[in-house]
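>>> Please find the sequence and the predicted model below.
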Amino acid sequence: MSWLRALNATARSGLTIERRRLEPLIAFRGAAGLALVVLLSLGIFGPAVAASSAFGAYQAAIASFQRSWRARPVLALLSGGTLAVSTFLGYVSAVHTAVFMTLIALWAFLAGLFWAIGPAAGVIAASNVAMMLVTVTLPTSVLTAAGHAAMIACGAVVQAGLIVLFPVRRWGAQRDALADALAAEADYARRLREDPLAPFDPEPFVTARSAATVTRREARRRPAELRGTRGVAERVRPVLASLADPAVGAAAEGPERERVRELLAAAGSVLDTAARAVRHGEPVVIASQAFAVLEAPDTTDVLTGPALRAAARLSALLRDVVETAQGEGTSADTETLVRPTLMRMAPVALRTMRKETRGHDSPVLRHAIRTAVVAAVGYLIGVALPYGHGYWVPLAAVMVMRPDFSQTYGRAVARFGGTLVGVTIATAVVQLAHPGPYLSGALAVVSAGLMFLLMRTGYTAASACVSAYVVFLLDMSGLAVGQTIRDRVLLTLIGGILAMAAYAVYPAWETPRLRNRLADWLLADGRYAAAVVAHYADPAGARRTDVRTAVLAARTARIAWQEALERAAHEPVRHRGLSRSAAAGAQEAMAQLGRAAMLMEAHLPSRSTTPVPAAREVADALLHAVERGAKDIRQRRVPHWDEVRGTLAAWDGEGVPDQVVRSGAGLLLDTLDGLTAALDEEGSQARSR
């Protein structure tokens, strides 16, 4: 993609307003907490202290909106506490330009590294740097600085207290994550009716698994319907796929296929009903017709072999889904996902951040370096310009910068557009109406409330609201005098240009890494397939946990590939990884590889099942082949699977009684050949050029 097309695409994405479900009660709670803090501190301590406490309450509320599974009061306290510490250090060093610039660069570098922990940590850390740039303009002495920092912390405490006292939809995020996974599975069942080879994106289950990870204290208070439903639902998906697939399930046409379509439709109905019940905390009411189809006595007359076993397994699992969704089932056979407390998580987070600093090509490290340089340079530019309030430059730059190209450029355009609207309106109101401290404070609260309400609809709307909030808050404290609309918009534009230029000069392109991402996915999927095949060789001694671990690794690798491919699609760089056609073909082949392994997983033998010793040879050959194939892909060679093909040929000579094993192994080889064909086509095109 050329730079012109890339800039056009990112600008459009940044200015897009998305239709999202709004959360007015949560937005009102955040605005109420901010209003309480502003009015009390304004009446007791005056405008300057009120501005500091408002920033603490505002930042705490923003943290509670982040996509994190930590308790919201904890996020609010953590965000407000770190902002208080940051601003106090900024207050102390603000009188010395060199010292303060060094502190800003260091804080911005650490904020960039926090993206290694996750997006929520990265956003909170970046917001702390931005807020610190504003708040350090308020106090005049160390003692006053300590008081302002304390008020920032108090603002966070107020927000955390309101979250505890007035909870809105307890466990709502966890309910939504689990309900989304169930709904995605219901949609998958319906799509299988028309397309037996339909793909399934595992991301909803990855999100649901993250949501199900809780601390031990939270585990004791978690609603019963959230304790085992996900684990049971995860076992439904392979059964759905195996029932629909003609290779190991029902015949492609005839009475068997019609019966399977009825079963899949009933399964979709049951899963949809369970999803609605979990989302709203209501009892599960299943239509009698759906269960009548799943338990119809004529199933044994129509279906035979693996298809019959899959139908029986599906009926039993769906019954378990309903029971657990009503809080009546048991989760004894599901994994317990325990999240460490923040204190125990700190060493893990530090190790993760330190790991990113060891690789020069790490996108997170490059983002941290860019953020630090831009924050320091932006501060110097802002101080040098004759407009005053030069913090608008580094503030705009830090808030728009992200580890990937498309978000950074899209947010830069959105930031400028939103700031143009928000600053124009707010500055016009201030200069024409000359509101007093109380009215300015009220307008700031209204602006923040709108930001809380609209922040998920797009960055343009959020930028407009937050820009107006800052203008009104500074006017309340008496620090906005003399700065015009032109000054603020121009400084914001300079900050956005700095952020965009930094990425162009020191990028972290994803396109050249696509081959490594594909190799990682192949290795993870190959290990998953090998673990499944090996289970058939020794059912009594095999451990299902090995398969489960391999499944999770394969999901992680697949999502990493999908995210990388999406980022690469918007990058203005020449093709140095995989062409679009090769990437699309490779993705389709890899999705089918994981699906073939999943089909075999649906029929994993019990411990009393007769072993298939030859499966061990196939598993070993498959494991060796994918390890070598991953290396070939990284080194731009086309992988081959002669070892697997030879082992299967010898296996056929001996005769394999298990239809599922032989059919599944054949599907695995076919998908690997599909991957080779996709990569070989790219090589042929390169040679022809």
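Arrived safely, thanks for sending.
>>> use CA for all of it now, contacts and neighbours both
Noted.
>>> Find the residue closest to P119 in space, skipping its chain neighbours.
Leaving out its chain neighbours, the residue that sits closest to P119 by C-alpha to C-alpha, 6 or more residues apart in numbering is R67, at 7.9 Å.
>>> State the distance from the one you found to R456.
From R67 over to R456 the distance is 11 Å, taken as C-alpha to C-alpha, to the nearest Å.
>>> Next: D525.
D525 is 34 Å from R456, by C-alpha to C-alpha.
>>> same deal with A292?
42 Å.
>>> who's more crowded, those two?
A count of neighbours by other C-alpha atoms under 10 Å puts R456 above the other of A292 and R456, at 18 against 12.
>>> One more to weigh against that first structure:
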Amino acid sequence: MDVMRPVMPEIGAVARSSAAVLAVALLALLLDSGTAAVCAVGAGVVCSGVALQDSPGGRVQLVLLVTLQLTGAVLLGSLTSAHTALFLAVAALWSFGAGMQWALGRHAGLIAAAATALLIVTPPTPPTARTVAVAVLATLAAGVAQAVLIAIWPPRRWRTQRAALAWAYRSLASDARRLAEDRDAPLDPAQLTWLRDTFADTQAGRRPAAYQGGHRLPERLMAAMVALRDTGADRDLVAKLLTDAAVALDAIAESKHTARHVAEHALVRVDATAAALSGEQGEAAQRFSRQLQQAAELRFPNLLQPEIIGPLRRAVTEVRGHLQRNSPILRHAVRLAVCVVLAIAGDRFAPIMHGHWIALTVLLVLRPETAHTYTRCIGRVGGLAGGIVAASLLMLVWQPTGWPAAVVAVLLFGVAHWAFRFGYLADSAALGAAVVFLLEIDPATAGATLEDRLFSVVIGGGLAVVAHVTLPDDLLTRLHQRAGELLKTEIDYAAIVIKAYVHEFDRPTDAMSAAWQRAFRARAAFEAASGAARASRELRRWLRTYRAALNAVTTACTSLERSLPAQPPAGLPVEFVTAVDDYIEALQGAPPTPAQPWTVDVAALTAAEQKLREQAATLPSESAAARVLVAEVATITRNLVEIATTREPISAR
């Protein structure tokens, strides 16, 4: 589905970032050998990718944190690369830490892998104060330059949505102050429905998290304020809560650098006041407080609630939670550390020319995946080899080194931005070609032949596959991951069928058939994983419940597909169509992470289903197709809630 593919960042932003990367690289070439330039280009490209991610806030801080990580990798590599035994120990520890960072998400894992690559490609030359300082400063300058650029020229793709949300939050702040002063002040929850029009012409699959269903949160805040007014709670406490909430809402709407701290302190006061209320008033106040915190978290991604805690402490806690033997993240970290150490040892001790490509291949292809592990691993190796072949053929007629190689490498990394939307094969090919020219910047890593590179890539790919075979994921963990994958594909199928009832789109039959095929393949993989796991009584009970609920979801979807009218019914109220769209968005949820399989957001799903039933009650009696839809949606919701609330077994014994 095209709407699910990532979009290309703005051309102007990519051009500015690329120019900054080249400027720092050329300065490094003037001051030192190509090693510092390689570090500058690598760090600049990674920080550029972080800065250009769609996010409403926190980019500058995130880029600076990533810069520090990349600088630390370069510093360690420069100091230890000449001493093989020490370098192996440092590489093992760093690779293990990089693997554990997948617990924080896919982006964090890929950034950690890039930092490890900078450490690995450091040439084994004796360090001097000058060479180490220039490499570290070039890396630091490349990252800081990206932070400065993103602070001066923030992305403008979602400027319309940002402006609309800012206006809505300012309006809510004004309403909160009026309500604090006058308990009987009129509030109309429908006054924010215009936000839907602002978000209607954007594709939900391409929005960052802060803009997916962004119109709903202000509407919920308005409804929560109305509910709080109608509870008859203590006037003084409610007035204090609403006054502090108005301060927080104004801060959320602002773009000043002090807005984050103002929002943090206001939210702490709101939460304390809400805790002082009890009964029905307390529930309404706490619901309002949670929604305020959610709005602040979306605006300031590193804002923690309700305490003011540094994001690094949360990251450490998250990683520490995966230091147990059944965690797929821990097993990936061990696999990565072992493979990197073996790859470096092969480069240093075996007669392999330019053997650093072995470790680079491991970093580029090894992932903490349980689904399609070997297929994707081999596919990435093939894509990487294809990119290397293309770059090597170009180098037969032109062999750039120094600054020409830096220019080509930066251009190819820009191509990788674009190729990412076509899948992991195209992305691997673009990255492979870019890394070829990146290494040609420095004479110490340049000069590899096509045979040298392909030989090392094959060895690295083999290491990655063997690592998965010898240290596979825990069988029960693998089963849970497969169950999450199956659940997600079934829900994607349901979402397409439900959408076809109220929206007309191109080739709905083909879309439903493709979604069903994905669900069928996921079911086969799930059954294979369940057959491999040792079936305890608890596991058999959970499998029966899971299969029964999922079969009921499938039956409801096929019934909907059989009853699907040739065209969406004409004259459906806008409110009903909106309720269906809200249900679809709540149904699809967020993508899974390497550390956590896909799950159902029960609260959001049941609330959306309740809203859909309320809107269906207002339909005329001749709306038979819509009533069939509502009945089957109720079945889907009931069984998905059963799946989500049934505890998975934690042991196969």
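Thanks, I have the structure now. Computed from a prediction, not measured in an experiment: that's the story for all the values here.
>>> TM-score for this pair?
Aligned and superposed, the two chains score 0.56 in TM-score terms (TM-score structural alignment, normalised by the length of the second structure); 431 aligned residues with a C-alpha RMSD of 4.9 Å.
>>> Quick check: the aligned residue for L110 of the first structure in the second structure?
Matched to the second structure by TM-score structural alignment, L110 of the first structure sits across from G97.
>>> which non-adjacent residue is nearest that match?
The spatial neighbour of G97 of the second structure that comes closest, neighbours along the chain excluded (C-alpha to C-alpha, 6+ apart), is A333 at 7.0 Å.
>>> The first structure: matching residues for the host helix or strand of the one you found?
According to DSSP states H and E, A333 of the second structure maps onto helix 328-349. Following TM-score structural alignment, the aligned partner range for helix 328-349 of the second structure in the first structure is 363-384.
>>> SS state for G447 of the second structure?
With DSSP: H, G, I helix; E, B strand; the rest coil as the basis, G447 of the second structure sits in coil.
>>> For A604 of the second structure, give me its contacts.
Contacts for A604 of the second structure (C-alpha atoms under 8 Å, 6 or more residues apart in numbering) come out as A586.
>>> hey, where'd the helices end up in the stretch 201-350 of the second structure?
216-230, 235-253, 259-276, 279-299, 311-320, 328-349 (DSSP state H, counting those that start in this stretch).
>>> Next, format the ones you listed as a markdown table and append distance to R547 of the second structure.
Shown next, in a markdown table, are the helices of the stretch 201-350 of the second structure (distance: least, C-alpha to C-alpha, whole Å):
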| stretch | distance to R547 of the second structure |
| --- | --- |
| helix 216-230 | 33 |
| helix 235-253 | 44 |
| helix 259-276 | 41 |
| helix 279-299 | 34 |
| helix 311-320 | 31 |
| helix 328-349 | 24 |
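>>> Which of those sits closest to D32 of the second structure?
Closest to D32 of the second structure of the helices of the stretch 201-350 of the second structure is helix 328-349 (C-alpha to C-alpha; 24.8 Å).
>>> if we can go back for a sec, what count of nearby residues applies to the residue nearest to P119 of the first structure?
R67 of the first structure has 12 neighbouring residues, counting by other C-alpha under 10 Å.
>>> Wait, a helix at it?
No: using three-state DSSP, the assignment for R67 of the first structure is coil, not a helix.
>>> any idea how far it lies from L75 of the first structure?
11 Å.
>>> try V446 of the first structure
23 Å.
>>> In terms of packing, which of these two has more residues around it?
The residue with more neighbours, out of V446 of the first structure and L75, is L75; 25 against 20, by other C-alpha under 10 Å.
>>> what's the matching residue for the more buried one over in the second structure?
By TM-score structural alignment, L75 of the first structure lines up with L62 in the second structure.
>>> Kindly report the same for A346 of the first structure.
In the second structure, A346 of the first structure lands on L312 (TM-score structural alignment).
>>> Contacts only, for that match.
Counted by C-alpha under 8 Å, 6+ apart, L312 of the second structure has zero contacts.
>>> one more time with 10 Å, if that's ok
L65, N302, E318 (C-alpha atoms under 10 Å, 6 or more residues apart in numbering).
>>> One more: Q293 of the second structure?
Counting by C-alpha under 10 Å, 6+ apart, Q293 of the second structure has contacts 248, 263-264, 267-268, 270-271, 287, 299, 303-306.
>>> now those in CSV, with distance to G382 of the second structure?
Conversion of the contacts of Q293 of the second structure to CSV gives the following (distance: C-alpha to C-alpha, whole Å):
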residue, distance to G382 of the second structure
A248, 51
A263, 49
E264, 48
L267, 51
V268, 52
V270, 55
D271, 53
R287, 51
R299, 40
L303, 41
L304, 42
Q305, 45
P306, 47
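>>> which of those show up in the first structure as well?
Using both residues aligned by TM-score structural alignment, their matches' C-alpha atoms under 10 Å, the first structure keeps these contacts from the contacts of Q293 of the second structure: R287.
>>> Could you identify which of the contacts of Q293 of the second structure has the most neighbours?
A248 (31 neighbours).
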